[in-house]
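Student: below are the sequence and a predicted model; questions follow.
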Amino acid sequence: MALPNAGRPSVDYPNADNLFAGAIPDVYASLMVPMIFAPYAADLAERIAALQPRRVLELAAGTGVLTRELARRLAPGAIIVATDLNAPMLARAQAEGTERPVTWREADAMALPFGDASFDLVACQFGVMFFPDKARAFAEARRVLVPGGTLVFNVWDRIEFNAFARDVTAALARLFPGSPPDFMARTPHGYHSQAAIEQDLRHGGFTAPPLFETVTATSRADAARIPAVAYCQGTPLRADLERRGPDALARATDACAQAFRAAYGNGPVSGPMQAHVVMAAASA
C-alpha cells in the first residue's frame, strides 16, 4: 500500500505533558498497560473489527497495546499503520512485536505524513487528550479518511470516576501542598466533556453527530506499590516530580504506595475506572 507523504510541517508541543522518554516507556508498558489500558484496548479493537476496515491508521499508538489487539482481531488482509510522536514509545512497541506485520511510523497527529483518503478507519486509544490542538488533529484524521470512513477513539472520564488516578493525585497534593502536581487531572482526565469533543470534531470537519458510549472497567494490580510506581515513574508526571528535587520522585512514589496500602490493604488492589468511546463518521 502506498502512503504518500503529504509534506505537512510538524507541530511544536509546548510542555512536558507529551514526554514519554527515558525510563518511562518500559515502566509504562510493564505496569500501566496491564493495569488500566489492556481492558480498553480489547474493547476498542472489538468495535473496530466489527466495522471490517481494510486500511487502519492508529494515532498515538504508544507501546502498542491497541496495535496488538488490532493485529489479533482484524481480517487477515487488513493493513495496520501504527504511529506515535514519541520514537521511544514506538521502539518499545516494536520490540514487543505483533502477531502479524504492522507498519510503524513516527508521526505527529496534527500533521500526518499521509495522503488524502488513505485509510478506511483512524483509531486512537487514550491519545486525543494529549493533542495540543484537538480540532487540528481531527481535521488531519478527516483528511486521511475516505468518504464514509470512521474515526474511533476513547478518552478517560473525569478523574473522580478513576480510582487509581484520583488516589495518586490526592496523595501528591498532600505531599506537595504548595504546588500540587496536576498532570493527571489536567491532561489524561481533562478532556471528558461531550460538548467540547463534539465541538472539536465539528471544527475538524466531522459534521455528523458522533456516537458516545461510557465504558466502565476495573483497574487491578498485584500490590499497592505497583500503581504508585506506574503513575509516578511511568507517565509524564515523572518529569514534574523530578524537577522538584533529587529525592522527589522516590518520596512521591513512597507516599503514593503508602496511600494505596491505607486505602486497599497490602495485597492485590483494584479500583473502578471509566472512559468514553467516541465514533465519528466522515461524511461521504
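Tutor: Good, I have the coordinates. Numbering: from 1, shown residues only.

Student: from now on I want contacts and neighbour counts done on CA atoms only, so please keep to that.
Tutor: Noted.

Student: what segments of the stretch 151-284 of the chain are strands?
Tutor: Under the criterion DSSP state E, counting those that start in this stretch, the stretch 151-284 of the chain contains strands at 211-221, 269-281.

Student: next up, a second structure to put side by side with the first:
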Amino acid sequence: MDENTSFSGTIPFNYDNCLGPMLFEPFAIIMSQRIKALAPDSILEIACGTGRLTKFLPKILREGARVIATDLNPAMIDYARHKHLMLRDVAFFEANAQALPFDDGLVECIVSQFGVMFFEDKVAAFKEAYRVLSPNGTLLFCVWDKLSANPASATVQDIMKEFFPENTPLFMYLQFSYFDDEVIRFDLEQAGFEKIKISTVPAEGFSVEAAAAAQGMVYGTPLFNHLSDRAPALIPAIVRKLEQTYTEKYGERFATPLRALVVEATKA
C-alpha cells in the first residue's frame, strides 16, 4: 500500500479533538490500567501521537518514574509536547521505532497505542524494543482488530468506495491490517520475545456529534492527504455524506463499537 501516512499540517488538531475522544481515549484508559498493573519504574512510549495515553503515565506510575514519549511524525510530537506542557516528568522526542536512539536495557516497559500497524518493518521495530528493554521487561501494545469489527471506520471505507469505485483509497485498510494473532506472535518471537499474551478487547467510542466524528475521520487522518492530492473539491461532499450516514446509523450523539487486540510480551 502506498497511501500517504504522514500525520502533518492540521491533521494532529483534528485527530486529537475529533477522533481522540471517540477512538483513542477508551483504549488509553484500558492501556493505562494494564501499565499500572505492571508498575514499571521506567517507560518508553512509541508512536505517542498527540499524547492520549501519555497524559495518564505520570498519574499511574510512582513519583519519579522515568517517562519518555516518542513519535516519528514531527507535527504529532510537537502537538503532544505543547498540549501536555504540564507533564513535567515526561521527556518528548522525535524517534523512529525501527531505530530507537536509546541505550540498551534503558527501560522496564515499552508501550505503544495504535502505532505498530504503521511500522514498515515490524520485526525490526520489535528487535529495537527488545534491545532497549531491561531483562524481564515488557512490551505492551494495542492494534485495531479487523475493519469489520470497527463499524465507524468501516463506514468510511464504504463511502470511499462510493466516491472512488476505481483505485479506492486504502488508508483505512492500512490501519486495520495487523490483527492476525498468529502473525503478531511470530513477529514477536522473531525478535526474541517470550510469554506472549494476546487478548481481544472490546470498547465503546463516543462522539459529541456526528459532524465531529465525520470531520475527524477525514481531516484527522492521512486520508486527508490522499484526498487533497487526488480530489480536493470532493472533500466537503465526502464529509457531509459521512456525517449523514453516521446520523442515520447512530443518531446525532452516537456510540460506536470498537475492538482491538492488546498484546503483552516479555523480554527473556
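Tutor: Thanks, I have it. The structure presented is a predicted model; accordingly, all values stated were derived computationally and were not measured.

Student: can you give me the TM-score here?
Tutor: For this chain pair, the superposition-based TM-score is 0.96 by TM-score structural alignment, normalised by the length of structure 2; 267 aligned residues with a CA RMSD of 1.4 Å.

Student: most tightly packed of the strands of the stretch 151-284 of structure 1?
Tutor: Among the strands of the stretch 151-284 of structure 1, strand 269-281 has the highest mean neighbour count (mean count of other CA atoms under 10 Å), at a mean of 20.

Student: quick one: that strand to structure 2 mean distance?
Tutor: Between strand 269-281 of structure 1 and the corresponding residues of structure 2, superposition yields a mean separation of 0.6 Å, by mean CA distance after the TM-score superposition for structure 1.

Student: gap between Ala23 of structure 1 and Val229 of structure 1?
Tutor: To Val229 of structure 1, Ala23 of structure 1 is 12 Å away according to CA to CA, to the nearest Å.

Student: if I line the two up, what does Ile196 of structure 2 land on in structure 1?
Tutor: Using TM-score structural alignment, the equivalent of Ile196 of structure 2 in structure 1 is Pro210.

Student: count residues in the vicinity of that match, would you?
Tutor: When counting by other CA atoms under 10 Å, one arrives at 17 neighbours for Pro210 of structure 1.

Student: surely it and His276 touch.
Tutor: No: the criterion here is CA atoms under 8 Å, and Pro210 of structure 1 misses it with His276 at 11.8 Å.

Student: which one's more surrounded, Ala23 and Val229 of structure 1?
Tutor: Val229 (23 against 13).

Student: picking up where we left off before, of the strands of the stretch 151-284 of structure 1, which is nearest Arg166 of structure 1?
Tutor: Taking CA to CA as the measure, these were each checked against Arg166 of structure 1, and strand 269-281 came out nearest at 10.0 Å.

Student: still on that earlier bit, need the contact list for the match of Ile196 of structure 2.
Tutor: Contact partners of Pro210 of structure 1, counting by CA atoms under 8 Å, 6 or more residues apart in numbering, are Glu198, Val278, Met279, Ala280, Ala281.

Student: gap between the third one and Met35 of structure 1?
Tutor: Looking back up the chat, that one is Met279 of structure 1. Distance, Met279 of structure 1 to Met35 of structure 1, by CA to CA: 25 Å.

Student: and Leu121 of structure 1? What does it align with in structure 2?
Tutor: Taking TM-score structural alignment for the superposition, Leu121 of structure 1 sits opposite Cys109 in structure 2.

Student: excluding chain neighbours, what is closest to the residue in structure 2 that Ile226 of structure 1 lines up against?
Tutor: Mapped onto structure 2 by TM-score structural alignment, Ile226 of structure 1 lines up with Ala212. Nearest non-adjacent residue to Ala212 of structure 2, counting by CA to CA, 6 or more residues apart in numbering: Cys18, 5.5 Å away.

Student: that neighbour and Glu209 touch, don't they?
Tutor: No: Cys18 of structure 2 is beyond contact range of Glu209, at 9.5 Å (criterion: CA under 8 Å).

Student: which one's more surrounded, the two?
Tutor: Shown here are Cys18 of structure 2 and Glu209; by other CA under 10 Å, Cys18 has more neighbours (23 against 18).

Student: quick check: the more buried one is in a strand.
Tutor: No: secondary structure of Cys18 of structure 2, determined by DSSP: H, G, I helix; E, B strand; the rest coil: helix, with no strand assignment.

Student: nothing else from me, thank you.
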